[in-house]
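**Student:** Provide a 3D model corresponding to the input given below.
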Amino acid sequence: MQTLVLCKPDAVRRNLIGEIIRRCEQKGYVVAKLAKLVPSRQLLAQHYLEHEGKPFYEPLMEFMLSGEVVAIALEGERVIEGFRALAGSTEPTLAAPGTIRGDLGRDWGTKVVQNLVHGSDSDESAARELALWFS
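**Tutor:** This next block holds a predicted model:
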């Protein structure tokens, strides 16, 4: 089983890619594919399709277009739920210690929460997102 993990622009800017991958590998997951890129607006529009029209959509797009992203196809048994537990709450201030967001993230007072990582939330979204980022 695979999931998409994105190290968002804030993680890349803060040089946290290695630490994020280390935590995934330490958990026993395998990096099957990895790409570092500046995503296009078209790719992000497809990725965040379900959020189009919501108040946070444009600030989210602006943030995700602000720099490089590392896309990872992460592999392992129950990797989708496992990575989401490893990532922690999407709100870094409330994320539990020991999680990626709890240990490394914080609220920077920006228009949209910069929370370091994205992880697919289901088998269906993982398949769709992996196809988008690794076509």
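**Student:** C-alpha from now on. contacts and neighbour counts both.
**Tutor:** Will do.
**Student:** ok, the residue sitting nearest the centre point of the chain - contacts?
**Tutor:** By CA atoms, centre = their mean, the chain has its centre lying nearest to residue 118, at 1.9 Å. Going by CA atoms under 8 Å, 6 or more residues apart in numbering, residue 118 touches 4, 5, 6, 7, 8.
**Student:** ok, and the most crowded of those?
**Tutor:** Among the contacts of residue 118, residue 4 has the most neighbours (other CA atoms under 10 Å), with 29 neighbours.
**Student:** That residue: helix or strand, and which one exactly?
**Tutor:** Residue 4 belongs to strand 2-7 when elements are defined using DSSP states H and E.
**Student:** And the contacts of that strand?
**Tutor:** Contacts of strand 2-7 (CA under 8 Å, 6+ apart): 17, 20, 69-76, 79-80, 116-120, 123, 126-127, 129-130.
**Student:** where along the chain do the strands fall?
**Tutor:** Using DSSP state E, the strands assigned to the chain run over residues 2-7, 30-37, 69-75, 117-119.
**Student:** And this one, please, so the two structures can be compared:
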Amino acid sequence: MDDERILILVKPDGVASGHIGEVVSRLEKKGYHIDDLKIVLATKDQLARHYKQLVDKPFYPEIESYMQEGPIVAMIASGTNIVKVFHRMAGATNPSDADFGTIRGDFGREWPDGILRNVVHSSDSVPAAEEEIGIWFPEKSAEKSD
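**Tutor:** All right, here's what the predicted structure looks like:
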């Protein structure tokens, strides 16, 4: 079985709360590789491409606003079955539903403004990962991990 690549974003709330190291540490403790990592300020274009299936939804402006609240840490990680495993590590999308011991269960919560701040994003499939890597790491989009 070949290694997969995944895009992981530590979202503005995760960065502001100091959880970058914990996300990286959890990946490394599982034996996965961090292939690239950078701090970015999300552009409207990147967000529209990343959330293309949600752009026409009435709640999309809230997503865009949230993802532009501060810096994001974008990383490419790789390893066998990393997409499936990191989804389990991240936990349920809604932090209130996420199991304790997951990133979202341990570090996420709901807020009075109703915006879903859930600490991390991770690609949900290998094809989605490659597409998302192209958005956040255009210089790496054609490369494959070793």
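**Student:** Test my guess that residue 33 of the first structure contacts residue 74.
**Tutor:** Yes. Under the criterion of CA atoms under 8 Å, residue 33 of the first structure makes contact with residue 74 at 7.3 Å.
**Student:** Stretch 48-67 of the first structure corresponds to what range in the second structure?
**Tutor:** Counting by TM-score structural alignment, stretch 48-67 of the first structure pairs with residues 51-70 of the second structure.
**Student:** contacting residues around that stretch?
**Tutor:** With CA under 8 Å, 6+ apart as the criterion, stretch 51-70 of the second structure contacts 11, 12, 13, 16, 41, 42, 43, 44, 47, 48, 115, 117.
**Student:** Aligned to the third one, what sits in the first structure?
**Tutor:** Residue 13 of the second structure maps onto residue 10 in the first structure, with residues paired by TM-score structural alignment.
**Student:** Number of residues surrounding residue 18 of the first structure?
**Tutor:** Residue 18 of the first structure, neighbours per other CA under 10 Å, totals 11.
**Student:** ok, residue 60 of the first structure to residue 118 of the first structure distance?
**Tutor:** 12 Å (CA to CA, to the nearest Å).
**Student:** what's the answer for residue 103 of the first structure, then?
**Tutor:** 16 Å.
**Student:** same check, this time on residue 76 of the first structure
**Tutor:** Residue 76 of the first structure is 17 Å from residue 118 of the first structure, by CA to CA.
**Student:** now swap in residue 47 of the first structure and tell me
**Tutor:** Taking CA to CA, one finds residue 47 of the first structure at 11 Å from residue 118 of the first structure.
**Student:** now stretch 79-96 of the second structure, how far from the chain's geometric center?
**Tutor:** In terms of CA atoms, centre = their mean, to the nearest Å, the centre of stretch 79-96 of the second structure is found 10 Å from the chain centre.
**Student:** ok, and what's touching it?
**Tutor:** Around stretch 79-96 of the second structure, the neighbours that count as contacts under CA under 8 Å, 6+ apart are 1-6, 27, 31-33, 98-99, 101-105, 108-110, 116-118, 120, 122-126.
**Student:** These in helices, which ones?
**Tutor:** 27, 103, 104, 105, 126 (DSSP state H).
**Student:** dump the residue contacts of the third one.
**Tutor:** Applying CA under 8 Å, 6+ apart to residue 104 of the second structure gives the contacts 90, 91, 92, 93, 94, 95, 98, 118, 119, 120.
**Student:** if we go to 6 Å?
**Tutor:** 90, 91, 95, 98, 118 (CA atoms under 6 Å, 6 or more residues apart in numbering).
**Student:** Counterpart of the second one over in the first structure?
**Tutor:** Matched to the first structure by TM-score structural alignment, residue 91 of the second structure sits across from residue 88.
**Student:** What separation do you get for residue 70 of the first structure and residue 20 of the first structure?
**Tutor:** Residue 70 of the first structure is 11 Å from residue 20 of the first structure, by CA to CA.
**Student:** higher neighbour count, the two?
**Tutor:** More neighbours surround residue 20 than the other of residue 70 of the first structure and residue 20, with 22 against 19 (other CA under 10 Å).
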